[in-house]
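Undergrad: Quick one: sequence and predicted model below, then my questions.
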Amino acid sequence: MADTVPKQASPNVQLSELLGEWVVRIAGKSGDPYSRIFQQKDLAEAFAEGQRVRLGLKAD
């Protein structure tokens, strides 16, 4: 039997529009996903960028 190493999720931040709202989905270093919903696109973009900085990711 081969040794298996658990797959480590890489952190990521996604921004998408859904039914007129803006959803920011975040998967942190622990791999636990969560999301925040915004009414305004500019607020969602600012939040997403802050999360990318926090996680050490490159800007989109």
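TA: In hand now; what should we look at?
Undergrad: make it CA atoms for all contacts and neighbour counts henceforth
TA: Fine.
Undergrad: Which strands or helices does the helix or strand hosting residue 46 pack on?
TA: Using DSSP states H and E, residue 46 sits in helix 41-55. Here helix 41-55 touches strand 12-18, strand 21-27, going by 3 or more CA pairs under 8 Å, 6 or more residues apart in numbering; DSSP states H and E.
Undergrad: try it against this one:
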Amino acid sequence: MWHALRDGNQTFAALRRVEQEAPQEVRRPALRALTADLLFAPARVPGVREFAARTGAIPT
């Protein structure tokens, strides 16, 4: 929902909560794509690059 509203900070916060509760879920293709969208969005969200590398959304 937050991504649809173009709220990158809230989207990233939700992804981090998912990672805390069920780390395997953030490696699913849909959530990796969502992470990549945040990474390459015009608005920068602190911590997304590290999260993307950690969760496999981008190659390290």
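TA: Nice, thanks for sending it over. Keep in mind the model is a prediction, meaning the values are calculated, not measured.
Undergrad: After superposition, what's the TM-score here?
TA: Here the TM-score for the pair of chains, by TM-score structural alignment, normalised by the length of structure 1, is 0.31; 33 aligned residues with a CA RMSD of 3.5 Å.
Undergrad: And the helix holding residue 46 of structure 1, what's buried?
TA: 41, 44-45, 47-49, 51-52, 55 (16 or more other CA atoms under 10 Å).
Undergrad: Could you check the angle that helix makes with strand 12-18?
TA: Counting by axes from the mean of the first three to the mean of the last three CA atoms, to 10 degrees, helix 41-55 of structure 1 lies at 170 degrees to strand 12-18.
Undergrad: What angle do strand 21-27 and helix 41-55 of structure 1 make with each other?
TA: 10 degrees.
Undergrad: before we move on, back to that, would you turn the buried residues of helix 41-55 of structure 1 into JSON lines with distance to residue 25 of structure 1?
TA: JSON lines is the format used below for the buried residues of helix 41-55 of structure 1 (distance: CA to CA, whole Å):
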{"residue": "41", "distance to residue 25 of structure 1": "14"}
{"residue": "44", "distance to residue 25 of structure 1": "10"}
{"residue": "45", "distance to residue 25 of structure 1": "11"}
{"residue": "47", "distance to residue 25 of structure 1": "11"}
{"residue": "48", "distance to residue 25 of structure 1": "8"}
{"residue": "49", "distance to residue 25 of structure 1": "12"}
{"residue": "51", "distance to residue 25 of structure 1": "10"}
{"residue": "52", "distance to residue 25 of structure 1": "11"}
{"residue": "55", "distance to residue 25 of structure 1": "13"}
